[in-house]
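**Student:** Take this sequence and fold it.
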Amino acid sequence: MGKLLENHSKNLLREAGVLVPKHVVARSPEEAAEKAAELGFPVVLKALVPVGKRGKAGAVKFAQNAQEAFELTRELLAMTVRHFPVEKVLIEEKIAIAQEWYLAITIDKKAQTPLIIASLKGGVDVEELSQSAPEQIMTKSIDPILGFAEFQAKELWSELGLTGKPLTLATQALTCLVKIFLAKDATLLEINPLVLTENGDVAAAASVMSVDDSAMYRHPELAAMVQLGSERTWRPLTDLEKRMVEVNELDPYRGTARYTEMDGGEIGFLCGGGGGSLLSFDALVSFGGRPANYSEVGGNPPERKVLGITKGILAKPGVKGLFVAHNITNNTQVDVLAQGVVQALKEMGKDPKIFPVVVREAGVNDEAAREIFTKTGVEYYGDNATITEAAQRMVERIKALEISGEGI
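**Tutor:** Below you'll find the predicted structure:
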C-alpha cells in the first residue's frame, strides 16, 4: 500500500468539496514562524509523516505566536515518529470545534467490499471505542456495483442521531469521501475527527489516506504524493526495497514480485502462494534458519521481473544461500521462474555448486524447470518433497557451510 501525507490527502478532500482547515507546510523553524503568522494564530503543528496516532506520539502541538511556532517546530523536526524521521511540519489554522465525530472508509477483507465506519464519538481510538462502546459505532458496506447513494449516507448519520443542518452537511461530506475513495483506488480514508465547528460547518480536521499501490498505473497524478512502504512492516523503505518497488512495476499487468528486507539474516527467501509463503518462512525459522528477507512472486511474472527480484535478494550483504519454494503453482510457469532465478545467480556471480540454493517447486512446466535448475547445480525438489522438508535441507546446507568455515 502507499500512504499520502496529510497535506496531500486534505488537498484531495478540498478539491472534492470537503471543507478542510487552511494549511501550509514548513521545513524549518524559521519558515514555520513566518507561515504561521501569515495563516493567523492560534495554529496546529503536526509532524508530517505517513502514520496515524501522532497525537499519542506527541507529534501534534499548538502555537499561540511566532516564537512558539518556531520552538515547537524545532522540537518536531528533531523527532522520529514510528520509525519516520520528521522532515516537514504541517501548519493548520486552529478551528473552533463544537463536536467531534469519527468517519472512515476501508476495505472489509472478509466481504471484499468497501466498508464505512462512523460514530458521533470522534477524536478517540476507534479500536478502543469498539471494545468499550460498540453500540456507538455504525458500519455500512458499499455495493461495488451499485455504489453508495446520498440517501444512504443520510440514513447512516440519521440513525446515529444527527438532525437538521449537521445531518445535511455530514451527508454531503460522506458522499464526497465515498467518491474519492472509489475514484482513487483507496484502501483507507480515515477522518478522525470529522468536526462540527462552532460556526455550524462540518470539516475534516485530520485525515489519513492509503491507496492500492498495485493500481498506481491508473493514477499518475498521485505518483509524487504517495509514500510507498511495506504493507507488512510499515516503516520507510530501505534503498534495496525502493529498487524492488521499481522491479515490481515492470510489466504492471502481469505478475507481482514483492520484497521486504529483514534485519540481519543469511538465507535469501523467494516464495509464493500467500499462505504457502508464510509456511515456507516459518519452516526455515523453525529449523534455526535466519531469512534475510520476505519475498513473494505470483501471478505468472515474466522472466525479467523474477530476474530483478532475485538479484535484489542476492544483493543484500550477508546472504549465504537462496531458498525458492511454492506449494503447487496453478498459474505461475515454473520454467520461467527457473530461467529468471538461474540468470540472476549467473549475473550476481553465485555458483550453486558452492553457494547453497535449494528449490522446491511443483506445477506448470515443472519438468522443464527441473532441467534448468539441475543443469546449473541447483538442489531441486518437486512434489516428491514437502516445503518443510526442503526448508530443513536449506538450513542444513547453511549450517554445513558455517561448520566448514567457508564464507560466501
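
**Student:** C-alpha only now, for contacts and for neighbours.
**Tutor:** Will do.

**Student:** for the stretch 151-300 of the chain, what spans make up the helices?
**Tutor:** Assigned by DSSP state H, counting those that start in this stretch, the stretch 151-300 of the chain shows helices spanning 164-183, 239-248, 275-286.

**Student:** I'd like the structure of this one too, to check against the first:
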Amino acid sequence: MRLLEYEAKNLLSTYRIPIPRGKIFAINELQNITTPVVLKSQVPIGGRGKLGGVQIVRRQSAIESVARKMFNLKIKGFLPSKLLAEEILDINREFYFSLNINRQTAGIELLAHIGGGVEIESQDTADFFRHDIVNEKFESLTDELADYLDIADKAFLLQDIIENAYRCFIDNDCLLLEINPLILTSDSRLIAGDAKITVDDAAAFRHLNWRFKDNSTEHNFVILNRDGAV
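**Tutor:** Sure, this is the predicted structure:
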C-alpha cells in the first residue's frame, strides 16, 4: 500500500524527520489557505510536478482559481480529494534519499544521489550512492554518505535522518521509504521536501493503528540492481 504524500510526511514526522510546515485541505476549506504557499495534489503517483500537480501560489487573489483547477486535474487516472498546502522553502541544495528492500540480499539498502528532484530517474545509475545497512552501524555509513553529498559539516543532521528513517522503515514494515528531494535549506536544515512510503499490506495485522487510505497503484520509484540497471 502506497501512502499519500501527507500521510508519508506525517509518519516521518513522528520519527523526528523534519518536514515543511503545512496543512491538508479539501475543496470546501479553501478559505483557510493563505499565500505564499506551495499546493501539491495528493495522488498516489510520481511525476506530479511535470503534470500540473505542484503549483507555487504567491498572490492570495489567485489561490482559489489555482486550487480549484488542481482539484479538477486528473493525474495519470487519479483525481485528488485533498491538496497539501506547504510553506515555500529557501532551498540551497536537493538530494535523493531512499531505503528499500534489496531483492538480491533481502536486506535494507540505502540509495542516494547528489542531485535530487524531478529529474532523478534520468541520472546515470553509476553515480548513485548505494550501501546495505548491516548491524545498524550508522556512524561510518553517515560519514561515507556525507562525503559523497559534500555536506561533511552536516553529518550530525544526516545521521539523524538515516537512523530515524531506518527505524520508521523497520517499525512500519516498509517496502520503500523515499525522500526526494531531501532539501538542504539556506539556513542549514535538512528537510523532507517530498516523501513516498510503501508499506507491506500483508503486515497490516501487526499495525492496528494504521488509518491509511488504500491508494493501490503500480510502484513508481527508483530501484537499481547491482549491475546498475534501473
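
**Student:** how near is Ile117 of structure 1 to Ile180 of structure 1?
**Tutor:** According to Cα to Cα, to the nearest Å, Ile117 of structure 1 stands 16 Å off from Ile180 of structure 1.

**Student:** actually Arg218 of structure 1, sorry about that
**Tutor:** Distance of Arg218 of structure 1 to Ile180 of structure 1, given as Cα to Cα: 14 Å.

**Student:** Which one's more surrounded, those two?
**Tutor:** Ile180 (17 against 12; other Cα atoms under 10 Å).

**Student:** where's the aligned residue in structure 1 for Val199 of structure 2 relative to Leu4 of structure 1, distance?
**Tutor:** Superposed on structure 1 with TM-score structural alignment, Val199 of structure 2 falls opposite Val211. Using Cα to Cα, one obtains 8 Å as the distance from Val211 of structure 1 to Leu4 of structure 1.

**Student:** which neighbours do those two share?
**Tutor:** Val226 (Cα atoms under 8 Å, 6 or more residues apart in numbering).

**Student:** Taking the chain centroid, which residue in structure 2 is the extreme one?
**Tutor:** Taking Cα atoms, centre = their mean as the measure, the residue most remote from the mean C-alpha position of structure 2 is Ser61, 29.7 Å away.

**Student:** What does that residue correspond to in structure 1?
**Tutor:** The equivalent of Ser61 of structure 2 in structure 1 is Gln67 (alignment by TM-score structural alignment).

**Student:** Checking its match next. Helix, strand or coil?
**Tutor:** Under DSSP: H, G, I helix; E, B strand; the rest coil, Gln67 of structure 1 falls in the helix class.

**Student:** Hmm, it is touching Glu31, no?
**Tutor:** No - at 11.7 Å, Gln67 of structure 1 and Glu31 do not qualify as touching, with contact defined as Cα atoms under 8 Å.

**Student:** Near the counterpart of Lys76 of structure 2 in structure 1, how many other residues are there?
**Tutor:** Lys76 of structure 2 maps onto Arg82 of structure 1 when the alignment is built from TM-score structural alignment. Neighbour count of Arg82 of structure 1, defined by other Cα under 10 Å: 16.

**Student:** Ok, Leu89 of structure 2 next?
**Tutor:** 16.

**Student:** Once you drop chain neighbours, what's closest to it?
**Tutor:** In space, and not counting its chain neighbours, Leu89 of structure 2 is closest to Thr185: 7.0 Å by Cα to Cα, 6 or more residues apart in numbering.

**Student:** Next up, the contacts around the one you found.
**Tutor:** Taking Cα under 8 Å, 6+ apart, we find Thr185 of structure 2 in contact with 89-93, 191.

**Student:** Now with 10 Å, please.
**Tutor:** By Cα atoms under 10 Å, 6 or more residues apart in numbering, the residues touching Thr185 of structure 2 are 89-94, 191.

**Student:** Same question for Met1 of structure 2.
**Tutor:** When contacts are counted by Cα under 10 Å, 6+ apart, Met1 of structure 2 touches 44, 174-175, 197-202, 204, 212-219.

**Student:** Would you mind checking the residues you listed for buried ones?
**Tutor:** Using 16 or more other Cα atoms under 10 Å as the burial test, those include 44, 174-175, 197-199 as buried.

**Student:** State the distance from the residue nearest the centre of structure 2 to Asp153 of structure 2.
**Tutor:** Centroid-nearest residue in structure 2: Ala195, 1.4 Å away (criterion: Cα atoms, centre = their mean). For Ala195 of structure 2, the distance to Asp153 of structure 2 equals 24 Å [Cα to Cα].

**Student:** do His207 of structure 2 as well
**Tutor:** To Asp153 of structure 2, His207 of structure 2 is 38 Å away according to Cα to Cα.

**Student:** next one: Asp147 of structure 2
**Tutor:** Per Cα to Cα, Asp147 of structure 2 is found 9 Å from Asp153 of structure 2.

**Student:** Could you do Lys50 of structure 2 as well?
**Tutor:** The gap separating Lys50 of structure 2 from Asp153 of structure 2 is 33 Å, by Cα to Cα.
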